[in-house]
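Enquirer: predicted model, plus sequence, below.
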Amino acid sequence: MNKLINRRGFLQGSLVASAAATVSLAKKSEAATFEGYPNAMGVLVDLSRCVGCRSCEAACNKEQNLPAPAKPFNDFSVFDEMQHGQKRRTDETRYTIVNRYDIPGREHPLFRKIQCNHCQEPACLTSCFVNAYTKTPEGAVIYDPDVCVGCRTCMVACPFYIPTFRYSSAFHPRIMKCVFCYDTRLTKGLPPACVESCPQEALTFGRRSDLLDMGKQRIRENPGAYVDHIYGEHEAGGTAWMYISPAPFEQAGFDVTVPKEPILNYVKDFLSIVPMVLTIWPALFAGFHLLATRKDKMEQQKKNENEGEV
């Protein structure tokens, strides 16, 4: 009976804590916006140079130890695949993909690489009530699966629809997305594996501020060759991955309606009046997850004690 009461008390406490976290998030949104780390790194993608070779996909797959794809990386029939009327998107088995866009009036198709854009002020981070996300000084937005409770609010919050959920594991909630090769390369001063593998030099790695200068210089020195805009300079408050394109961005599948300000700026009022019902499911997920984790730890501790007595 005491155990049952304790669990009920725990879950009630989780609800209260979740409500408090919502209020805290609303207060945090009132603070001055964060404009990114001054020395953060980034990548400039030149769509006029990409030939759709998918070398970046293969490099990412190897670097991150992801499952082998259903079709090999030299099979270009994937460009014709559609899912629910949409072109391919990233998921739990692939952190980056390349899609083809056939644009009227252009002799050759345009290819676009898609991955997490590593926003300056990430909506996934500000929407996460358990602080599973971190924006690093190097520019990457990384994720801690050990604290994630599977509420998936980050998937809803992301203006680029990037985070995906690992549905193949019901008891180990985890969001899957590009991590900018943070642990294996970025912290060592190395470019992401996808950048290093690009044979056409369509991807340029460097300090974000320098990449902006480079992109503007290419646009300025090649009149008519590029749209006079760097996608990612201001979208959603700015991103680490930025693009220049020879064709209108909407024709290459970009969402040109993404606001120029951080997403957080548009939900300040909403966050202050979030109804209690929106906090119930995350709290229950948190409760079940922590209870299961606690049970596993207790069993392991008991096993260790028994082994010590032998």
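Expert: Good, I have the coordinates. Numbers count the residues shown, from 1 in each chain.

Enquirer: can we go C-alpha only for contacts and neighbour counts from here?
Expert: OK.

Enquirer: which residues sit against the strand or helix carrying residue 44?
Expert: Residue 44 belongs to strand 41-46 when elements are defined using DSSP states H and E. Surrounding strand 41-46, the residues in contact under the criterion C-alpha atoms under 8 Å, 6 or more residues apart in numbering are 138-139, 202-208, 211-212, 215, 240-245.

Enquirer: that one: what's the following helix or strand?
Expert: Following the chain from strand 41-46 toward its C-terminal end, the next helix or strand by DSSP H and E is helix 55-63.

Enquirer: so which elements touch the helix or strand just after that next one?
Expert: Counting by DSSP H and E, the next helix or strand C-terminal to helix 55-63 is strand 97-101. Using 3 or more C-alpha pairs under 8 Å, 6 or more residues apart in numbering; DSSP states H and E as the contact criterion, the neighbours of strand 97-101 among helices and strands are strand 110-114.

Enquirer: could you name the helices and strands sitting against the strand it packs on?
Expert: Taking 3+ C-alpha pairs under 8 Å, 6+ apart as contact, the helices and strands that strand 110-114 lies on are strand 97-101.

Enquirer: neighbouring contacts of stretch 54-67?
Expert: Outside of stretch 54-67, the residues within contact range by C-alpha under 8 Å, 6+ apart are 68, 73-74, 93-98, 181, 193-195, 197-199.

Enquirer: one more time with 10 Å
Expert: Among residues not part of stretch 54-67, those counted as contacts by C-alpha atoms under 10 Å, 6 or more residues apart in numbering are 68-69, 72-76, 92-99, 111, 113-114, 178-181, 184-185, 192-199, 203.

Enquirer: what subset of the residues you listed is buried?
Expert: Using 16 or more other C-alpha atoms under 10 Å as the burial test, the contacts of stretch 54-67 include 73, 92-99, 111, 113-114, 178-181, 192-198, 203 as buried.

Enquirer: now the strands for the stretch 101-250 of the chain?
Expert: Listed from the start of the chain, the stretch 101-250 of the chain has strands (DSSP state E, counting those that start in this stretch) covering 110-114, 133-135, 141-143, 164-165, 175-176, 203-207, 241-244.

Enquirer: second one coming, line it up with the first:
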Amino acid sequence: MAKGVLVDLTRCIGCGSCAVACKLHNGLEWDPEKPIIDEKAVLAGENWTVITSHVVAVKDREVWRFVKHQCLHCLEPACASSCFVSALRKTPEGPVVYNEDICVGCRYCMLACPFGVPKYEWDQQFPRVQKCNMCFSRVNAGQVTACTVVCPTQALRFGERDALLAEARRRIADNHAYVPAVYGEKEYGGTSWLYISDVPFEQMGFK
């Protein structure tokens, strides 16, 4: 069964452990000019995961909410469809993976992605397209993603996508504070990363 991750935004405290784990696991460089935890943090060649902060209204009071951003690993990825050399492909396990050895640098994937995820290494002599690969080596070995392992509040839950979707619906049914929708269930054909929240998704920058 295809894997996925359920992100419960009501449990995220914005600690950034997931973003740090992503860097360490993938050997990504640190760039102080490109923060991984910030209200304006954006994905970059060396930042495959970032956390953005938002001040939003919940029941007539202002609260902080934090959103983890990374590749959503679409069920029918436009990036892979647009790649004429198949450098990007959807795996049966769930992750959308990238083969830098056959990439020709056309960057069609960057234009095709509805979430604007893939980033190009413009400053490198031999640039690559960079994005979260959902820890494919770990997932393929039966392990969970690095970001999920370190989350101290269990805001991230790894598992089979169908089971995660059922869990998301159960939480929403049990607690009416949640928005009655699972982001990623159907958006752009559905994604392997699923989000639930007590704040309307559009208030936190979701497309």
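Expert: Yep, it's here. Note that the coordinates shown come from a computational prediction; the quantities given were computed from them, not determined experimentally.

Enquirer: before we move on, the earlier item: most tightly packed of the strands of the stretch 101-250 of structure 1?
Expert: Highest mean neighbour count among these (mean count of other C-alpha atoms under 10 Å): strand 241-244, with a mean of 24.

Enquirer: where does that strand end up in structure 2?
Expert: Taking TM-score structural alignment as the measure, structure 2 aligns residues 193-196 with strand 241-244 of structure 1.

Enquirer: the matching stretch: average distance to aligned residues in structure 1?
Expert: Superposed on structure 1, stretch 193-196 of structure 2 shows a mean distance to its aligned partners of 0.4 Å (mean C-alpha distance after the TM-score superposition for structure 1).

Enquirer: off-centre distance for that stretch?
Expert: Computed by C-alpha atoms, centre = their mean, to the nearest Å, the separation of stretch 193-196 of structure 2 from the middle of its chain amounts to 9 Å.

Enquirer: ok, now stretch 23-34 of structure 2?
Expert: Centroid separation between stretch 23-34 of structure 2 and its chain, computed with C-alpha atoms, centre = their mean, is 16 Å.

Enquirer: for residue 252 of structure 1, which non-adjacent residue is spatially closest?
Expert: Of all residues not flanking residue 252 of structure 1 in the chain, residue 101 sits nearest, at 5.8 Å (C-alpha to C-alpha, 6 or more residues apart in numbering).

Enquirer: ok, the one you found touching residue 111?
Expert: Yes: with contact taken as C-alpha atoms under 10 Å, residue 101 of structure 1 and residue 111 are classed as touching, separated by 6.1 Å.

Enquirer: which neighbours do those two share?
Expert: Contact with both residue 101 of structure 1 and residue 111 is made by residues 79, 252-253, according to C-alpha under 10 Å, 6+ apart.

Enquirer: closest to residue 18 of structure 1 out of the residues you listed?
Expert: Lowest distance from residue 18 of structure 1 to those (C-alpha to C-alpha) belongs to residue 253, with 36.7 Å.

Enquirer: map that closest one onto structure 2.
Expert: The criterion is TM-score structural alignment: under it, residue 253 of structure 1 has residue 205 as its aligned partner in structure 2.

Enquirer: make sure its match is actually in contact with residue 54.
Expert: Yes: taking contact to mean C-alpha under 10 Å, the distance of 9.2 Å between residue 205 of structure 2 and residue 54 places them in contact.

Enquirer: between these two, which is the more surrounded one?
Expert: Neighbours of residue 205 of structure 2 and residue 54, each counted by other C-alpha atoms under 10 Å, are more numerous for residue 54; the result is 18 against 10.

Enquirer: aligned to the more buried one, what sits in structure 1?
Expert: Aligned by TM-score structural alignment, residue 54 of structure 2 pairs with residue 101 of structure 1.

Enquirer: mind listing what its match touches?
Expert: Applying C-alpha under 10 Å, 6+ apart, one finds that residue 101 of structure 1 lies in contact with 79-80, 87, 108-112, 251-253.

Enquirer: helix, strand or coil for residue 293 of structure 1?
Expert: helix (DSSP: H, G, I helix; E, B strand; the rest coil).

Enquirer: against residue 56 of structure 1, how distant is it?
Expert: Residue 293 of structure 1 sits 37 Å away from residue 56 of structure 1, going by C-alpha to C-alpha, to the nearest Å.

Enquirer: likewise residue 221 of structure 1?
Expert: 28 Å.

Enquirer: now swap in residue 43 of structure 1 and tell me
Expert: Taking C-alpha to C-alpha as the criterion, residue 43 of structure 1 is separated from residue 56 of structure 1 by 13 Å.

Enquirer: which one in structure 1 is aligned with residue 70 of structure 2?
Expert: Under the alignment defined by TM-score structural alignment, residue 70 of structure 2 corresponds to residue 115 in structure 1.

Enquirer: now do the contacts for that match.
Expert: Applying C-alpha under 10 Å, 6+ apart, the residues near residue 115 of structure 1 are 89-91, 94-98, 160-163, 177-180, 241.

Enquirer: so residue 153 of structure 1 touches residue 131, yeah?
Expert: No: shown here, residue 153 of structure 1 and residue 131 do not form a contact pair, counting by C-alpha under 10 Å, at 11.8 Å.

Enquirer: between these two, which has more neighbouring residues?
Expert: Under the neighbour definition other C-alpha under 10 Å, residue 153 of structure 1 and residue 131 were set side by side, and residue 153 has more, 17 against 14.

Enquirer: do you know how far the equivalent of that one over in structure 2 is from residue 125 of structure 2?
Expert: Structural correspondence for residue 153 of structure 1 with respect to structure 2 (TM-score structural alignment): residue 108. Here the criterion is C-alpha to C-alpha. By it, residue 108 of structure 2 lies 20 Å from residue 125 of structure 2.

Enquirer: next one: stretch 27-44 of structure 2 to chain centre, how far?
Expert: If you compare the mean C-alpha spot of stretch 27-44 of structure 2 with that of the full chain, they lie 15 Å apart, counting by C-alpha atoms, centre = their mean.

Enquirer: in that stretch, which residues are buried?
Expert: 34-38, 41-44.

Enquirer: do stretch 164-171 of structure 2 as well
Expert: Of the residues in stretch 164-171 of structure 2, 164-165, 168-169 count as buried by neighbour count, 16+ other C-alpha under 10 Å.

Enquirer: quick check: the match of residue 153 of structure 1 vs residue 57 of structure 2, distance?
Expert: Taking C-alpha to C-alpha, one finds residue 108 of structure 2 at 38 Å from residue 57 of structure 2.

Enquirer: and for residue 179 of structure 2?
Expert: When C-alpha to C-alpha is applied, the distance between residue 179 of structure 2 and residue 57 of structure 2 equals 13 Å.

Enquirer: and residue 89 of structure 2, what pairs with it in structure 1?
Expert: Aligned counterpart of residue 89 of structure 2 in structure 1: residue 134 (TM-score structural alignment).
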